[in-house]
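S.K.: Curious how this folds, go ahead:
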Amino acid sequence: MRMTQTFVPVLKENPSEAQIVSHQLMLRAGLVRQTAAGIYAWLPLGFRVLQKIENIVRAEQDRAGAAELLMPTVQAADLWRKSGRYDAYGPEMLRLQDRHGRDMLYGPTNEEMLTDLFLSSATSYRDLPKMFYHIQWKFRDERRPRFGVMRGREFLMKDAYSFDLDEDGMRVSYNKQFQAYLRTFAALGLKAVPVRAPSGPIGGDLSHEFHVLADTGESAIFYDAALEDISIDDPDAVAKLSATYAMEEEEHEKVMDCPVPQERLLKRRGIEVGHIFAFGTKYTQSMGFTVQGRDGTQVHPLMGSYGVGVSRLMGAVIEACHDESGIVWPEQIAPYRVGIINLRQGDAGCDSLCDTIYERLTNAGVEVLYDDRDERGGAKFAGMDLIGLPWQLIVGPKGVSAGTVEVKNRRTGERTDLSLEDALEKVAG
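M.R.: Alright, predicted model coming up:
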């Protein structure tokens, strides 16, 4: 993509309303723009990153055996009255009426809807276990939306739901999702710690939050250093991990007898990006759903729900991956892999070489952003560093004369003059 063909409204200064690094950089790099309090439009670069994060989340849900579907954003209030949550959920729920005066709501989550969709057709133990997920926009009317996409009112979430016949099956499903979450964060280039957590309005006794480690994180957490050595590809190790000690600072201070030896106890800052729950028969019982068990009796299936903030993850990645010049994207979710900087737009030699590089990389399937604007070189350097693409190819008159291209690695800052062929090979991956 050429810069002159897309929309990347970069800003030189931090906007006054942005209080944390990710919000500042998302606005400055032209990834998002606020359209109302806590509601954002995703501009071309930001939308590309959002889609890549979504695809990584989707791949790990598929791998865990969950079937993807898509549920509507607007739900009937009667479903929530059936479960008892309509009045209990609180002012964060956006309530509305349709033209016929029927009570509706903009869904903050989907336990009731999927319970009704699936269990109205399930009849016996042969229909279980099942696991479903969808990736859909949610709305929660935060009293004080802040920190950009980290605490917005509208957000993209992956929510999954499991249905099992008994407690053992529910634990198996829970651990599959637990493992899928660890794999998701690893695939994003992030280190995440599972933290025991209260269930809140979702309900249930078994619950974990997942915190991405970042120096600018909102929460202080304590955890066992041994967590960092557990293989996330080993189901038995993951099952053990889901029972391992880790908690936020406020909870840690309440615990008089810490089970982790002091020499293994680590304290870091983290950003919550996911929350999973196993709540048993809370919804199937309240909504009157049963299936025939193996012994012929009617039983209420046991459920779990598993949420991860897809849009919030982008903010978390930036909090963990930035420097004084801007964002430093992990390669797997960068909006483009390579940025081309033309230092002398309008110069025949520079234009020709940049066009050649752009065409060859594009034809090779490499995602390229070509800064072909009529701007000063300094502005192009600053803008490309701010956007944070993994590689930069810098073309100027001196390099054209010498037959070289300057290659810059955004993460390390290393800059090397290479021949065209070597430069293309280096950035193509």
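S.K.: okay, CA-based contacts and neighbour counts for the rest of this
M.R.: OK.
S.K.: give the contact list for L79.
M.R.: If you count contacts by CA atoms under 8 Å, 6 or more residues apart in numbering, L79 has them with 112-113.
S.K.: so it, which of the three states?
M.R.: Following DSSP: H, G, I helix; E, B strand; the rest coil, the label given to L79 is helix.
S.K.: Now A67: closest residue in space that isn't a chain neighbour?
M.R.: F132 (4.6 Å; CA to CA, 6 or more residues apart in numbering).
S.K.: Can you tell me how far N14 is from D323?
M.R.: Relative to D323, N14 is positioned 14 Å away (CA to CA, to the nearest Å).
S.K.: just R376 next, same as before
M.R.: As defined by CA to CA, R376 lies at a distance of 23 Å from D323.
S.K.: Before we compare anything, build this one as well:
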Amino acid sequence: MRLSQSLIPTLKETPAEAQIASHRLMLRAGLVRQMASGIYAWLPAGLRVLNKISAIVREEQAAAGAQELLMPTIQSADLWRESGRYEAYGKEMLRITDRHERDLLYGPTNEEMITSIMRESVKSYRELPQNLYHIQWKFRDEVRPRFGVLRGREFLMKDGYGFDLDYAGALLTYKKMMLAYMRTFQRIGITAIPMRADTGQIGGDLSHEFHILAPTGESGVFYDATFEAGDPAAAADVETFYEQMTTIYAATDEKHDLAAWEKIPDERRREGRGIEVGQIFYFGKKYSESMNFTVTGHDGTKIFPEMGSYGIGVSRLAGAIIEARHDEAGIIWPDAIAPFRAAILNLRQGDAATDKICNELHEKLGADCLYDDREERAGAKFAEADLMGHPWQIIAGPRGAANGQVELKRRATGERLELSVADALAKVMS
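M.R.: Next comes the predicted model:
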């Protein structure tokens, strides 16, 4: 993609309303624009980040046996009355009345709707277990939206729902989802620590939050450094992995156990701030019983399926990653989710040799690179490339181009190499 033809409206000045790094940098790098309080338009570069995160989520959910569907954002209030949550949920729920005076709502979550779908579709124990998910926009009417996309009112979320015949099956689904989530975060390029959590509005008695470390995190976190050496991709089996994850100490300040903390050797204790980017819940028969969803068991008796729900904040992740990975110059994206894997910086637009090299690089790198072909001074191009956080910058100027060489910069480390065009391509594409 050529920058001269792209909608990437970067800003030199920091908007006054932006209080934290991710908000400032998302606005300055042209990823989002605020349309109303807590509501953002995702511009082309920002949408590329959401799509890349979503693609990794989908691949890991498929590997864990989950099926994707898509439920509507607008829900009937009657479903929520069945579960008893319509009045209890509070003012965060945006309630709507249509022209026929029917009560509707803009869904903050989908436990009721997925239970209704399953109630109409699944009748026998032979059809369980089922694990379903979607990636969908939600709305929660936060009393004080702040911190950009970290606490907005509209947000993109992956929410999944497991249905099992008994507690053992539901617990196995829970364990599979914990492993799938850890692999998802690992592939994205971040360390997320699972911490025992309250279940809140969802209900139930077993839940873990996944936190990534960032100085501006809303929660204090305490954890054993053993987590930092973990490798979810190398897990031998889901049972062993779950036991390891739940026996290593990790807690937010709300759940912090000082006695357990003091048993950890001093050199392994870690404290900091965390941003929640996902949460998993087991809540048993809470919704199947309240909404009268049963299946026929082996012996003909009626069984209320055991349920759990599994969420990842896709749009929240984008902001949280920036909070964890930035410097004074701008964003430092992980390779897997950067809007563009590489930026090509043409330092002498109109120079035949430089233009030729840049066009060749642009053609071979394809849609995952951004070619800065603007008539702009070199310093401005360097500053915008650092601001946008491209993992690689391929810098081409007349001196190097005359020898068939370019300069390759790694954004995360600042390392610079003089390489041939072929070697630079190989390093970027590897």
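S.K.: Now compute the TM-score of the two chains, please.
M.R.: Aligned and superposed, the two chains score 0.95 in TM-score terms (TM-score structural alignment, normalised by the length of structure 1); 425 aligned residues with a CA RMSD of 1.7 Å.
S.K.: circling back to that earlier point, between R376 and D323 of structure 1, which is the more surrounded one?
M.R.: Legend: neighbour count by other CA atoms under 10 Å for R376 of structure 1 and D323, higher for D323 (15 against 12).
S.K.: What lines up with that one in structure 2?
M.R.: With TM-score structural alignment as the criterion, the equivalent of D323 of structure 1 in structure 2 is D327.
S.K.: And the helices in the stretch 201-350 of structure 2?
M.R.: With DSSP state H, counting those that start in this stretch as the criterion, the stretch 201-350 of structure 2 has helices at 238-247, 258-261, 286-290, 314-324.
S.K.: Which stretch of structure 1 lines up against the third one?
M.R.: Per the alignment by TM-score structural alignment, helix 286-290 of structure 2 matches residues 282-286 in structure 1.
S.K.: average distance between the matching stretch and structure 2?
M.R.: Once fitted to structure 2, stretch 282-286 of structure 1 is off its aligned match by 0.6 Å on average (mean CA distance after the TM-score superposition for structure 1).
S.K.: Just the residues contacting that stretch, thanks.
M.R.: Stretch 282-286 of structure 1 has contacts (CA under 8 Å, 6+ apart) with 82-84, 111-112, 115, 203-204, 290, 300-303.
S.K.: Between these, which sits nearest V10 of structure 1?
M.R.: Nearest to V10 of structure 1 among the contacts of stretch 282-286 of structure 1 is E111, at 40.0 Å by CA to CA.
S.K.: Could you pull out the buried residues of stretch 216-224 of structure 1?
M.R.: Residues 216-217, 219-224 are the ones in stretch 216-224 of structure 1 that count as buried (16 or more other CA atoms under 10 Å).
S.K.: Equivalent analysis for stretch 337-350 of structure 1, please.
M.R.: So, applying 16+ other CA under 10 Å, buried residues of stretch 337-350 of structure 1: 337-345, 349-350.
S.K.: surely S231 of structure 1 meets A237?
M.R.: Yes: assessed by CA atoms under 8 Å, S231 of structure 1 is found in contact with A237 at 6.6 Å.
S.K.: one step back: kindly reformat the contacts of stretch 282-286 of structure 1 as JSON lines containing distance to E54 of structure 1 and neighbour count.
M.R.: Output for the contacts of stretch 282-286 of structure 1, formatted as JSON lines (distance: CA to CA, whole Å; neighbours: other CA atoms under 10 Å):
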{"residue": "K82", "distance to E54 of structure 1": "32", "neighbour count": "14"}
{"residue": "S83", "distance to E54 of structure 1": "30", "neighbour count": "17"}
{"residue": "G84", "distance to E54 of structure 1": "32", "neighbour count": "14"}
{"residue": "E111", "distance to E54 of structure 1": "21", "neighbour count": "21"}
{"residue": "E112", "distance to E54 of structure 1": "24", "neighbour count": "20"}
{"residue": "T115", "distance to E54 of structure 1": "24", "neighbour count": "20"}
{"residue": "G203", "distance to E54 of structure 1": "26", "neighbour count": "17"}
{"residue": "G204", "distance to E54 of structure 1": "27", "neighbour count": "17"}
{"residue": "T290", "distance to E54 of structure 1": "34", "neighbour count": "21"}
{"residue": "H300", "distance to E54 of structure 1": "33", "neighbour count": "24"}
{"residue": "P301", "distance to E54 of structure 1": "29", "neighbour count": "29"}
{"residue": "L302", "distance to E54 of structure 1": "28", "neighbour count": "24"}
{"residue": "M303", "distance to E54 of structure 1": "24", "neighbour count": "31"}
